[in-house]
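[1] pasted the sequence and its predicted model underneath.
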Amino acid sequence: MSGGVDSAVAAARAVEAGHDVVGVHLALSRMPGTLRTGSRGCCTIEDSMDAQRAANIIGIPYYVWDFSERFKLDVVDDFIAEYAAGRTPNPCMRCNEKIKFAALLEKAIDLGFDAVCTGHYATIVTDDVGNRELHRASAWAKDQSYVLGVLTAEQIAHSMFPLGATPSKAEVRAEAAARGFSVANKPDSHDICFIPDGDTRGWLAERVGAEKGEILDRNGSVVGSHEGAAAFTVGQRRGLNLGVPDPDGRPRFVLEVRPKTNEVVVGPKEALAIAEIAGSRFTWAGAAPEHPEVAFDCDVQIRAHADPVPAVAVVQAHAETGEPELMVRPGTPLDGVAPGQTAVVYVGTRVLGQCTIDRTVSAVPTPVS
């Protein structure tokens, strides 16, 4: 129970469905004293109290479990390391993968519980032979299956999402109000929970460090300077200190971040178009394809609120390392994809699997100077 409206209603529905429910709030910070500001952040003391008030109304036991050390190691430190390596991580994916459906689920199973129930908007469907599959929520506008794409078959077998068939968030808020929950109109949280002021650039500079370096064009010519490569991400336009304008006068965007040489590469917007993505860190959300080494049709989604794009996927050996990787070729180029992002693969409404993107191939070749 995060302290939000979705998890409160999910807990109430689970009780009414006949389950023996215990409310658990996750303490993810050793310094939770700062209260939420508007809709920024989550998992504060204020949120814990909101969750407890909802549990009291429902009439279920309520506990706060301290996962702050695990969260720091698996989510915060990973976030810092990924940016230091020039990648763009998704901490919400890591939190679901390592905390909510790993550390939390492991403890729950050890204590004799059958499942972790959350307020995510997604559904679980059992196929004809008994395999549990993760699917999109009925309301695509609120669908959160993307951030659950990291779940494995074992984790899906022990997960419940009571809100998956709900037509809209407005209906959930109305139900919360009818139940007397004080969080009925509480704003949704956004931004990175451990950076509640939203200043990701400043936060990273304190932890990764900032050293002046060069900004290059696609041919390697110096066109500007920067105060620290880790502060940049692929697709970024603002904040570029370019001393040499583009010959065509067009704006330029970050195409690549090179942490080893402390360089940032920029170019035209069309160069952000990506024709191929691949990652060796891939998992299947339920039963794997029978022959993943044979190319298959799918849809790919690279951000939580992005539209899915028709694609072809296949598991193949990396040309240099020989390590298996999930390679995806979209039917139309993807825009501004960065290594470190998560690509979630769908077949219809089903989440088939995901990979953390290791490499991309541009749809626009680098011009020869």
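    Looks like it came in fine. Numbering: from 1, shown residues only.

[2] please count neighbours and contacts with C-alpha atoms only from this point.
    Will do.

[3] what's the local residue count around residue 153?
    By the other C-alpha atoms under 10 Å criterion, the neighbourhood of residue 153 contains 18 residues.

[4] pretty sure it is touching residue 284, no?
    Yes. Counting by C-alpha atoms under 8 Å, residue 153 does reach residue 284; the two are 7.2 Å apart.

[5] what about residue 161, neighbour count?
    Using other C-alpha under 10 Å, residue 161 has 21 other residues around it.

[6] just checking, it touches residue 134?
    No. Counting by C-alpha under 8 Å, no contact exists between residue 161 and residue 134, whose distance comes to 10.1 Å.

[7] here's the one I want to compare it with:
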Amino acid sequence: MEKKRIAVAMSGGVDSSLTAALLQEQGHEVAGITMNLSDCSAGAVSDAKIVADFLGIPHHVADFRALFQKKVIDYFLDEYAAGRTPNPCVACNPGVKFGGLIAEAARLGYDYLATGHYAGIHYSEATGRYNISKGTDGNKDQAYALYRLKQEQLAHVITPLGGWVKTDTRAEAVRRNLPVANKPESQEICFVPDDYKEYLLRCRPELRRPGDIVDTSGRVLGRHEGVAFYTVGQRKGLGIAAEKPLYVIALDAEKNQVIAGGNQEVFSRELVAEKLNWVAIGELTEPMRAGVKIRYGAKEADALLTPREDGTVLVSFDAPQRAVTPGQSAVFYRGNDVLGGGIIREAVR
């Protein structure tokens, strides 16, 4: 096997730590790089350094605070202010985690960047393109979050855990006595130390802008504390007494309104996706069948993708989907491979 110079994106967690250990065992020249993204990064930097010292590999810290503020935090705040629900990991991956780290790895003399993602990356001789495939562990599959990576980035990325399941990863880390083997998984947004609503108010106090909760006919049902604090599909926290359960079905930041309705009104037949990135294909030129996920934890749904003249894609589902949320990503699949995806601009009921 060809020995490579590989920088591992080490977060201080179990997955990236085992990734570094596996690549070192295979004989590659390995180093760790940890991103300093915000005030919340100190623990990650410290834990990654401990693991790197344990493995006897170099450890570097990349100061991406300014880049992360611009590419992720400002985007996160702007999207909520506009009445959309962002996915910060999807924004971070192409611009910071991969874009920034691949450049930093190259500066340090490493040819590849390895991560602990549960997804596969492989080259197709037939198409001449790099593909992203679903991870073996269906409960941990992270192909969804990688769909915005460009071909030139994928050419330099290695994901050794694509064929692993999380239970085996943890067991192997314990067997190797890795210092973080029993570290719990992080489930929250990495730069939000507490409740996201408190974070939004701390960063943008002007988001507390009360307005009306209305139904689809415009009838006022109640009051809200700010459009940014609600999301499509939400039921709790509306503070409205009604004969049947009410859900948020849309947000109108321009009118400063939260639109509420019954359960059936939360479902959409179609969506429009914009800001597209194609992976397994160069572009979509004619209608195509695909599996579609409308958020990270959603089940894949069968749909027809139709390209439109304005550069967007109309996604028509075989069965209506619940809580299609502007700002989230719609990711398209062909079998186990990611075709591409885009940001949901609007839901069509």
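    That came through fine. Just so it is clear, the model here is predicted, and its values are computed rather than measured.

[8] give the aligned range of the lengthiest helix in the second structure in the first structure.
    Using DSSP state H, we find that the single longest helix of the second structure is helix 42-55. Counting by TM-score structural alignment, helix 42-55 of the second structure falls onto residues 45-58 of the first structure.

[9] contacts for that stretch?
    Surrounding stretch 45-58 of the first structure, the residues in contact under the criterion C-alpha atoms under 8 Å, 6 or more residues apart in numbering are 1-4, 8, 11-12, 23, 25, 32-36, 61-62, 64, 180-183.

[10] pull out the buried positions in it.
    By neighbour count, and taking 16 or more other C-alpha atoms under 10 Å as the criterion, the buried residues in stretch 45-58 of the first structure are 45-48, 50-55, 58.

[11] OK, contacts around the aligned residue in the first structure for residue 315 of the second structure?
    Under the alignment defined by TM-score structural alignment, residue 315 of the second structure corresponds to residue 328 in the first structure. The contact partners of residue 328 of the first structure, by C-alpha under 8 Å, 6+ apart, come to 276-278, 300, 311-314.

[12] try residue 103 of the first structure
    With contacts defined as C-alpha under 8 Å, 6+ apart, the neighbours of residue 103 of the first structure are 67, 70.

[13] what's the burial count for the closest residue to residue 335 of the first structure other than its chain neighbours?
    Excluding its sequence neighbours, the residue lying closest to residue 335 of the first structure (C-alpha to C-alpha, 6 or more residues apart in numbering) is residue 273, at 4.8 Å. If you count neighbours by other C-alpha under 10 Å, residue 273 of the first structure ends up with 20.

[14] then residue 238 of the first structure?
    The number of residues packed near residue 238 of the first structure is 11, by other C-alpha under 10 Å.

[15] tell me the secondary structure for it?
    Under DSSP: H, G, I helix; E, B strand; the rest coil, residue 238 of the first structure falls in the coil class.

[16] aligned partner of it in the second structure?
    The alignment partner of residue 238 of the first structure in the second structure, by TM-score structural alignment, is residue 236.

[17] gap between that match and residue 280 of the second structure?
    Distance of residue 236 of the second structure to residue 280 of the second structure, given as C-alpha to C-alpha, to the nearest Å: 40 Å.

[18] next: residue 152 of the second structure.
    Separation of residue 152 of the second structure from residue 280 of the second structure (C-alpha to C-alpha) stands at 13 Å.

[19] and the two? Which one has more around it.
    Each of residue 152 of the second structure and residue 280 has its neighbours counted (other C-alpha under 10 Å); residue 280 has more, 23 against 11.

[20] what residue in the first structure is paired with residue 338 of the second structure?
    In the first structure, the residue paired with residue 338 of the second structure is residue 351, using TM-score structural alignment.

[21] to what extent does the helix or strand harbouring its match diverge from the second structure after superposition?
    When elements are defined using DSSP states H and E, residue 351 of the first structure is found to belong to strand 350-356. For strand 350-356 of the first structure, the mean distance from the matching residues in the second structure following superposition reads 0.5 Å, by mean C-alpha distance after the TM-score superposition for the first structure.
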